[in-house]
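*Asks:* Prediction below, plus the sequence it came from.
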Amino acid sequence: MNASSDELLREEARLWAIRVGDPAFADWEGLTLWLEADPARNIAYEAALDELSAADALFDVPPAPVPDAAPAPAWQPAAVPVRRERRRWGAPALAAGVAVLAVGGGWLALDHGSMQEYATGPGQRRAIELADGSRIVLNGGTRLAINPANPRSVTMADGEALFQIRHDERRPFVVTTADGTRLIDVGTTFNVIGQGGALSVEVAEGAVVYRGTGAEMRLDAGEMLTRANAAAQPRKAAVDPKTVGSWRTGYLQFADTPLAELAADLSRNLGVPVTIDGRLASRRFSGTIMTDGGADAVMARVGPLVDVHLERRGDGWLMTPSDGARP
């Protein structure tokens, strides 16, 4: 890279850093594409953020008050200043081998002692790139933690994530859920949903070894495991490998799924609360729901497709039995 191209790269990075510092910034997809095109861009972007932060520090002027009528962007964590604290793309604390990319929103990485924690709000998605070439994509409402000293050890508190793992026989990649269940990769692409002890694991490539309370089994590509709670016996079933992690491309696939789980999936992907009436507790659904067009458009399709009536409750929806529907 010659001097003129170096200067052009620095200027592009500086412009991105300035734009990201604007509370109204929303072009996270554009920033993602720009950064992923060349590793040098992330370095230049970090340098630009450092320069702008240093410049901010020279002026101890409080930020202008924000009018009450201006709502905070959905991706901005509450109470996080956006003028003096520049939003970063990389995570310096993960120099041992983990970098963070934002997908559809800002990212959050919290250092809790020896673990690095990542969290997404409802409707947000994030990707974590590991130094060994492995990749973790977080769906909305997900929390997991990575040990920087051993990035191939992940603890998943709750939510949904797709793991695309570079297999290493000497250093197996292990996902530990909140109840202590261990999922060990065998050269794998797999999707995990965990919530309150309930668990779903779907394997698209390779295999996963499940080790839970009183049970151990291997899941190969095209197989899935479901468990109602931490004490329940896991059940194995078939799954189409092409549908694993389909939420990333705007499709939610369901196979004899309880409506409570369907509602939780919609909440994660749409960023709004979706709940069900107790009379629908035994109802199940099989089919595909497209999540394009925004929450209102999606829910307009869900009602007739799932055969439920939808009631607006605050900023979300409640599913109730439709006329003629039987719980």
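*Replies:* Everything's here; your move.

*Asks:* make it CA atoms for all contacts and neighbour counts henceforth
*Replies:* OK.

*Asks:* Quick check: buried residues in stretch 129-143?
*Replies:* Buried residues in stretch 129-143, counting neighbours by 16 or more other C-alpha atoms under 10 Å, are found at 129-130, 134-143.

*Asks:* what about versus this one:
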Amino acid sequence: MTKSNDVFGTVDTDLNTTSSKQLIEQQATHWLLIRDELDLEQKVQFEQWLIIDPEHERIYRRQEEALSLVEQLPVAQSSDPEALVAQLNNSSRVTMSTDKLAANNRVYRWFAVAASTMLIAMLGWFGQKPQDTGPVIAQQIYQTETAQVETYSLADGSAVTLGPDSKLLVFISHQARSLKLLSGEGYFDVVSDKARPFVVSSGQVNITVIGTEFNVRFNPSSIQVAVAEGQVAVELQDKHAKLQAGEVIIADNNKGLSQVTSIDPTLIDDWQQGQLIYQDAPLSHIVAQLNRYYAGQIIVVGEDVEQLRVSASFSTQDIPSVIQDLAAMLSLEYTQSGDTWLLTKSAMVKTN
């Protein structure tokens, strides 16, 4: 089943009645209230919320700093947020004792957040006026299951086709179009809008485009960007590259940006037609993609085996046959146990 979830369903998300700034402030307050109680899944959701838009982190950190100031006041002196603000204005910072910190439960945190929110409002955050990013059009997360390919129409008229086991965060306002590919693969058909560049990030890689068609593949240790039409700018740390139609680049956190190489534009979305085509690709990348099409699990044993290079094309319709073909092609052995497959060096290959 296709998953399309509102990441922010736990707070007020009536986008028709709540301004973008107000909505983000509500969400930031929500996360501050529960930040010491998050389970693993909630921590992932919180990190996703932070990275989807710089304004999220800016407002959250602003409230967090205000909360820190409030928490340093001797809470026994007042239960009135307005009095706390006055006290903050008229006193130096006071370190809270250990027992006060231990008593920092949900009720106290609600009180402190309320006080910090009032602090921001009354002090104007020390003269800093936050920028309003304009009304939010869409904030969503799209997710596909194993072996599922799904196309989604975005609020700006663009479209994205997600490959199997993929996850994409989307934030679209009247001023910005920001997307985060968290896993898997996506093919983007972008509506041109010079006033709102379309930015897709994945890992530490940023891809900026005005109007084009391109593919982003999340590999175990790198991101592959291939352009079918138009041009995109790829950024990794302080390195930049521009790609035209029919060009591909690999962005690796350790190795940086690869050389731009040529690719047949008609092959860029091969996976949408059930074909996987590789040119000198490491086995680890191929297996990672195959696992997104397979309900079981494929495991490669040995780092040297993971780095074996492959140039071939495979059908996604019969993954077990692909595994056997890879084993024969690379002189590997395969072992099957239920839906789990192991690819290992052949026992006949002796190592010193």
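*Replies:* The structure has been received and is ready for your questions. Please read all numbers here as calculations on a predicted model, not as lab measurements.

*Asks:* how about the nearest residue to Thr142 of the first structure, chain neighbours excluded?
*Replies:* The shortest distance from Thr142 of the first structure to any non-neighbouring residue, by C-alpha to C-alpha, 6 or more residues apart in numbering, is to Gly159 (3.9 Å).

*Asks:* List the residues that contact the alignment partner in the second structure of Leu310 of the first structure.
*Replies:* When the structures are aligned by TM-score structural alignment, the residue of the second structure matched to Leu310 of the first structure is Tyr334. Under the criterion of C-alpha atoms under 8 Å, 6 or more residues apart in numbering, the contact partners of Tyr334 of the second structure comprise 323-324, 327, 341-344.

*Asks:* How far off centre is stretch 106-117 of the first structure?
*Replies:* The offset between the C-alpha centroid of stretch 106-117 of the first structure and the centroid of the whole chain comes to 14 Å, using C-alpha atoms, centre = their mean, to the nearest Å.

*Asks:* So what would you say the end-to-end distance of it is?
*Replies:* Distance between the two ends of stretch 106-117 of the first structure: 15 Å, counting by C-alpha to C-alpha, to the nearest Å.

*Asks:* try stretch 132-147 of the first structure
*Replies:* This stretch, stretch 132-147 of the first structure, spans 14 Å end to end (C-alpha to C-alpha).

*Asks:* Please tell me how far that stretch is from the chain's geometric centre.
*Replies:* Here stretch 132-147 of the first structure shows a centroid-to-chain-centroid distance of 7 Å under the convention C-alpha atoms, centre = their mean.

*Asks:* if we look at that stretch, which residues are touching it?
*Replies:* Where contact means C-alpha under 8 Å, 6+ apart, the residues beyond stretch 132-147 of the first structure that reach it are 97, 114-129, 152-166, 268-269, 271.

*Asks:* For ChimeraX, write a command that selects the buried ones of the residues you listed.
*Replies:* With 16+ other C-alpha under 10 Å as the criterion, this ChimeraX line picks the buried residues out of the contacts of stretch 132-147 of the first structure:
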select :97,115,116,117,118,119,120,121,122,123,124,125,126,127,128,129,152,153,154,155,156,157,158,159,160,161,162,163,164,165,166,268,269,271
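
*Asks:* Just the ones in strands from the contacts of Tyr334 of the second structure, please.
*Replies:* Secondary structure assignment by DSSP state E places 341-344 of the contacts of Tyr334 of the second structure in strands.

*Asks:* just to revisit the earlier point, present the contacts of Tyr334 of the second structure as JSON lines; the columns should include distance to Gly211 of the second structure and neighbour count.
*Replies:* Conversion of the contacts of Tyr334 of the second structure to JSON lines gives the following (distance: C-alpha to C-alpha, whole Å; neighbours: other C-alpha atoms under 10 Å):
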{"residue": "Ile323", "distance to Gly211 of the second structure": "38", "neighbour count": "19"}
{"residue": "Gln324", "distance to Gly211 of the second structure": "41", "neighbour count": "16"}
{"residue": "Ala327", "distance to Gly211 of the second structure": "41", "neighbour count": "18"}
{"residue": "Trp341", "distance to Gly211 of the second structure": "42", "neighbour count": "18"}
{"residue": "Leu342", "distance to Gly211 of the second structure": "43", "neighbour count": "17"}
{"residue": "Leu343", "distance to Gly211 of the second structure": "42", "neighbour count": "22"}
{"residue": "Thr344", "distance to Gly211 of the second structure": "44", "neighbour count": "19"}
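
*Asks:* List just the nearest of those to Arg309 of the second structure.
*Replies:* When these are compared for distance to Arg309 of the second structure (C-alpha to C-alpha), Ala327 comes out closest, at 12.4 Å.

*Asks:* my guess is that closest one contacts Glu333, does it?
*Replies:* Yes: under the criterion of C-alpha atoms under 8 Å, Ala327 of the second structure is in contact with Glu333, at a separation of 5.9 Å.

*Asks:* Now do the shared contacts for the two.
*Replies:* Here Ala327 of the second structure and Glu333 share the contacting residues Leu343, scored by C-alpha under 8 Å, 6+ apart.

*Asks:* Which parts of the stretch 151-300 of the first structure are helices?
*Replies:* In the stretch 151-300 of the first structure, the segments counted as helices under DSSP state H, counting those that start in this stretch are 259-270, 295-306.

*Asks:* by contact count, what packs against the last one?
*Replies:* Of the remaining helices and strands, those touching helix 295-306 of the first structure by 3 or more C-alpha pairs under 8 Å, 6 or more residues apart in numbering; DSSP states H and E are strand 284-290, strand 308-313.

*Asks:* will you turn those strands into a markdown table that also has distance to Glu29 of the first structure?
*Replies:* As requested, these are arranged in a markdown table below (distance: least, C-alpha to C-alpha, whole Å):
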| stretch | distance to Glu29 of the first structure |
| --- | --- |
| strand 284-290 | 20 |
| strand 308-313 | 30 |
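
*Asks:* gap between Ala327 of the second structure and Leu67 of the second structure?
*Replies:* Distance, Ala327 of the second structure to Leu67 of the second structure, by C-alpha to C-alpha: 58 Å.

*Asks:* repeat for Pro54 of the second structure
*Replies:* Applying C-alpha to C-alpha, the value for Pro54 of the second structure to Leu67 of the second structure is 20 Å.
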